[in-house]
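Chemist: sequence first, then the predicted structure, then my questions.
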Amino acid sequence: MFVDKAKVYVKGGDGGDGLVAFRREKYVPEGGPAGGDGGRGGDVIFRVDEGLRTLVDFRYQKHFKAQRGEKGRNKTQHGASAEHMIVRVPPGTVVVDDDTHEVIADLTRQGQQVVIAKGGRGGRGNTRFVTINNPAPEIAERGEEGVERWVVLELKVMADIGLVGFPSVGKSTILSVVSGARPKIGAYHFTTITPNLGVVDVGDGRSFVMADLPGLIEGAHQGVGLGHEFLRHVERTRAIIHVIDMSASEGRDPFDDWLKINEEMKLYNVKLEDRPQFIAANKMDVPEAAEHLAVFKQKLAETGKQYEIFPISAVTKDGVQELLYKVADLLETIPEMPLIEDLADVEERKVYRLEKKVDNEFTISRDNEAYVVEGEGIERLFKRTNFSTHEGQLRFARILRKMGIDQALREKGATDGTIVRICDFEFEFVEHE
């Protein structure tokens, strides 16, 4: 089963909670705080594995959650960080954020990897909060939550040569006679509905990978027919063999076919217009084909464009070997992998800025009688605060005052006893004398 698109949920592991603990040893009076930090949660990492060819595994497993870090330990021992979760993907996988539609990563090389969901940091133990005024704090932080998101995986077949053309022009037959691939061949449209790959042995020690791509029809750039399912794979090919039914067995004009296919590729992505292209005039074993080829060459000359035309017959194999030699010669002169997206190397890009500085800005709004405080910094502080201890509650209130939230609430009209909501919890606003 060939699957070239999947949507999955990923979540980095939560950080372990910090510990409140004190040294209690014989002959060591007032031993002081000894609570360690929690361990970091594991990251979800996508790594390229050349042994995979499709995204079929993601049809059966759609959720990937890394383990959380261990809690802090006594005697100032840190909790162990969780191991990262490695998710194997085939080469040619593009990872897109489902919410923002931003391309997160473009994974093409064996072993290439990228962090898709980073694990949360571990909470600090009470040894981290020692001050001159408070030498024995009973404060510890909860672990930070790991990043969670839905991502869409799109597989773009990576082949040196892509066979393109209208349905039933002979693309699958060509692939079957030049390689060991055995694509489905039938006398009806859209026999090929998924890409087929084959390794072509030119015969002089050279070889390359050829892809038989699903047939294209007019309007494909808008998703008509197989549309985008076809065109996304064309982007990965280094060169194109445009297969034309020169016998006009379907009743279409061969030159009109050639114009329409090129226009669809151009409308989908203008850069495909500059992709090296050979024209394979197929079905030359049919008597009418020679006449059609002469007309085709004349019309092509009138456009001023220059393309090499190879009269071939996939059935009799006439002209096929000459085409393969020319293709192999071309591949030796062009870059190994032109990426249409023009993405920089993923290892040199900041793919996902998870360690960004926390924004301490906040907003205050009214919800009936309650004042709702919202902001990235305050919500993150709230999630990491351990409210089970009195000192933890006092620290939270102290930070709110330093951020100016108390004063802002007063200016909005909050008085003693007013309900204040942060995240899903409500508190009473208390005026301190």
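Modeler: Received the coordinates, thanks.

Chemist: contacts and neighbour counts: CA atoms only from here.
Modeler: Noted.

Chemist: next SSE after the helix or strand encompassing residue 162?
Modeler: Per DSSP states H and E, residue 162 falls inside strand 161-164. Remark: after strand 161-164, the chain's next helix or strand is helix 171-178, criterion DSSP H and E.

Chemist: now do the helix or strand following that next one: distance to the chain's middle.
Modeler: Moving toward the C-terminus from helix 171-178, the next helix or strand (DSSP H and E) is strand 196-201. Its chain's average C-alpha position is 27 Å from that of strand 196-201, according to Cα atoms, centre = their mean, to the nearest Å.

Chemist: spatially nearest residue to residue 90 (excluding sequence neighbours)?
Modeler: Once flanking residues are discounted, residue 90 sits nearest to residue 52: 4.7 Å by Cα to Cα, 6 or more residues apart in numbering.

Chemist: contact partners for that neighbour?
Modeler: By Cα atoms under 8 Å, 6 or more residues apart in numbering, the residues touching residue 52 are 89-91.

Chemist: I'd like to know how far it sits from residue 58.
Modeler: 12 Å (Cα to Cα, to the nearest Å).

Chemist: strands of the stretch 1-150 of the chain, start to end?
Modeler: Taking DSSP state E, counting those that start in this stretch as the criterion, the stretch 1-150 of the chain contains strands spanning 5-11, 44-48, 63-65, 85-89, 93-97, 103-107, 113-117, 148-155.

Chemist: closest one to residue 327 among the ones you listed?
Modeler: strand 148-155 (24.6 Å; Cα to Cα).

Chemist: for that closest one, list every residue counted as buried.
Modeler: Neighbour-count burial for strand 148-155 flags 148, 150-155 (criterion: 16 or more other Cα atoms under 10 Å).

Chemist: same check on stretch 285-294?
Modeler: The neighbour-count check on stretch 285-294 (16+ other Cα under 10 Å) flags 285, 289-290, 292-293 as buried.

Chemist: from the residues you listed, which land in helices?
Modeler: Among the buried residues of stretch 285-294, the members falling in helices (DSSP state H) are 289-290, 292-293.

Chemist: here's the one I want to compare it with:
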Amino acid sequence: MKFVDEAEIHVAAGSGGNGCVSFRREKFIPFGGPDGGDGGNGGSVWLVADENLNTLIDFRHQRRFRAQRGENGMSRQMTGRNGEDVRITVPVGTVVVNVETGETIGDLTAHGQELMVARGGDGGRGNINFKSSTNRAPRRATPGWEGEQRTLQLELKLLADVGLLGFPNAGKSTFIRAVSAATPKVADYPFTTLAPKLGVVSIEPHKSFVIADIPGLIEGAADGAGLGIQFLRHVQRNRLLLHLVDLAPMDGSDPAEQVRAIERELEQFDPELLGRPRWLVLNKADLLPEEERQARAEAVVAELGWTAPWFLASAISREGTWLVAQKAYDFLDSFRVRAQEAKDVSEDVRFGSGELQPPPGTVDH
């Protein structure tokens, strides 16, 4: 299926039904007083995250969504029926932005999560609401409120634990094939990967993580060059970045300078990305004589002044790739442990140390 990670849609909630002006008229009760009911509320528009979707391509065919209007109020104090809501399914990882204001309305990061993007209008009030001691026969009712309308920009950010960075042809697609069951296209020309691919790396039963093959970046990507910034957003969700670099580029370019070029693009797009844990994977070691590989790798690391973990690997022959995958899992596992400990500490602070105490103001019976 074609990957589409941006879409613009227009949503319109239903307006509320109008209030009713009516008077009770029955045999022997010629002046029964007002009995006009309220209008029903208009339907709202919701976005619902669905883990079974991985693209926004459906919005290329349908861009406008409108919820049902509420029914008008009726006599005998009958309230109009509420309009039905509209629920639109989107992939998990969708960010919703109001086009008119640029405001981020919400971020759908879990399966089944719902987000109201347009609220239905309230129903108008019938004339029974305006009866008073001085006005026994009001002929006043209010119309329903208009439902909200918005133009929304949907942006899909992949939810992956590990993201692969690197220039086109750095070997990212081959690497993800080596460590997971994903089968992205592999060829010896730039921009083989035109859409992000996800793979699940299984270390052993019940121990796995998700890795994303992100299309290659070039200098100027943050300004839209090459494949532009449309794929840079995907690295913002990764807990760990694996920076792949060709240890023996065919054009004779400097691997260290390629690393610096990617770093400049990350910093320009989002300075926080440079602070994200990032490991260096010196790939395509098989293209060098065995006695030269280690020395060449150490020279690149020294030139960069690299202090984070680094690995020597060959994705095509799978040398060193499994070690990277195992170390990545250990890192992610420790990250989860630290996150749980922080959560536990937060709960202790909230309820007091030692045994959990009930919140203030509650009574223990």
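Modeler: Happy to help now that I have it. For clarity, every value in this text was computed on a predicted model and none was experimentally measured.

Chemist: quick one: TM-score?
Modeler: The TM-score (TM-score structural alignment, normalised by the length of structure 2) is 0.88; 337 aligned residues with a Cα RMSD of 1.8 Å.

Chemist: hmm, back to that, what subset of the contacts of residue 52 of structure 1 is buried?
Modeler: 89-91.

Chemist: centroid-nearest residue for structure 2?
Modeler: Central residue of structure 2 (Cα atoms, centre = their mean): residue 93, 2.3 Å from the mean position.

Chemist: my read: it touches residue 107, true?
Modeler: Yes: between residue 93 of structure 2 and residue 107 there is a contact at 6.9 Å, judged by Cα atoms under 8 Å.

Chemist: report the angle between the axes of the helix or strand harbouring residue 329 of structure 1 and strand 196-201?
Modeler: Assigned by DSSP H and E, residue 329 of structure 1 falls within helix 320-331. Using axes from the mean of the first three to the mean of the last three Cα atoms, to 10 degrees, the direction of helix 320-331 of structure 1 lies 90 degrees away from that of strand 196-201.

Chemist: report the aligned residue range of structure 2 for the helix or strand immediately after helix 320-331 of structure 1 in the chain.
Modeler: Sequence order places strand 363-367 as the next helix or strand after helix 320-331 of structure 1, per DSSP H and E. On the basis of TM-score structural alignment, strand 363-367 of structure 1 is assigned to no residues in structure 2.

Chemist: determine how far stretch 231-250 of structure 1 lies from the middle of the whole chain.
Modeler: 27 Å.

Chemist: identify each buried residue in it, please.
Modeler: Within stretch 231-250 of structure 1, the residues that count as buried by 16+ other Cα under 10 Å are 231-248.

Chemist: between its first and last residues, how far does it reach?
Modeler: Using Cα to Cα, the end-to-end distance of stretch 231-250 of structure 1 comes to 23 Å.

Chemist: likewise for stretch 86-106 of structure 1?
Modeler: Chord length of stretch 86-106 of structure 1, first to last residue, is 17 Å (Cα to Cα).

Chemist: which parts of that stretch are buried?
Modeler: Under 16+ other Cα under 10 Å, the buried positions of stretch 86-106 of structure 1 are 86, 88-98, 103-106.

Chemist: same deal with stretch 253-260 of structure 1?
Modeler: So for stretch 253-260 of structure 1, counting by 16+ other Cα under 10 Å, buried means 253-255, 257-258, 260.

Chemist: contact partners of that stretch?
Modeler: 165-166, 218, 242, 244-246, 248, 292, 296, 299-300.

Chemist: and the buried residues of stretch 231-250 of structure 1, which of them are in strands?
Modeler: Among the buried residues of stretch 231-250 of structure 1, the members falling in strands (DSSP state E) are 239-245.

Chemist: which of those residues lies closest to residue 207 of structure 1?
Modeler: residue 239 (14.3 Å).

Chemist: isn't that closest one right up against residue 274?
Modeler: No: using Cα under 8 Å, residue 239 of structure 1 is not in contact with residue 274; the gap is 9.7 Å.

Chemist: tally of neighbours for residue 171 of structure 2?
Modeler: Using other Cα atoms under 10 Å, residue 171 of structure 2 has 25 other residues around it.

Chemist: and residue 327 of structure 2, by the same measure?
Modeler: Residue 327 of structure 2: 12 surrounding residues under other Cα under 10 Å.

Chemist: quick check: the closest residue to residue 324 of structure 2 other than its chain neighbours vs residue 173 of structure 2, distance?
Modeler: Excluding its sequence neighbours, the residue lying closest to residue 324 of structure 2 (Cα to Cα, 6+ apart) is residue 311, at 7.1 Å. For residue 311 of structure 2, the distance to residue 173 of structure 2 (Cα to Cα) stands at 17 Å.

Chemist: those two - which one has more neighbours?
Modeler: Each of residue 311 of structure 2 and residue 173 has its neighbours counted (other Cα under 10 Å); residue 173 has more, 28 against 17.

Chemist: wait, what's in contact with that one?
Modeler: The contact partners of residue 173 of structure 2, taken as Cα under 8 Å, 6+ apart, are 183-186, 193, 213.

Chemist: narrow these to those that are buried.
Modeler: For those, a neighbour count by 16+ other Cα under 10 Å gives the buried set as 184, 193, 213.

Chemist: excluding chain neighbours, what is closest to residue 311 of structure 1?
Modeler: Nearest-residue entry for residue 311 of structure 1: residue 281, 4.6 Å, with adjacent residues in sequence omitted and distances by Cα to Cα, 6+ apart.

Chemist: how about the one you found, what does it touch?
Modeler: Residue 281 of structure 1 sits next to 243-246, 293, 309-313 when contact means Cα under 8 Å, 6+ apart.

Chemist: with structure 2 overlaid, how far apart is the helix or strand where it lies on average?
Modeler: Taking DSSP H and E as the criterion, residue 281 of structure 1 maps to strand 277-282. Following superposition, strand 277-282 of structure 1 is found to deviate from structure 2 by 1.2 Å on average (mean Cα distance after the TM-score superposition for structure 1).

Chemist: buried ones in that strand, by neighbour count?
Modeler: By 16+ other Cα under 10 Å, the buried positions in strand 277-282 of structure 1 come out as 277-282.

Chemist: what of stretch 40-50 of structure 1?
Modeler: By 16+ other Cα under 10 Å, the buried positions in stretch 40-50 of structure 1 come out as 40-49.
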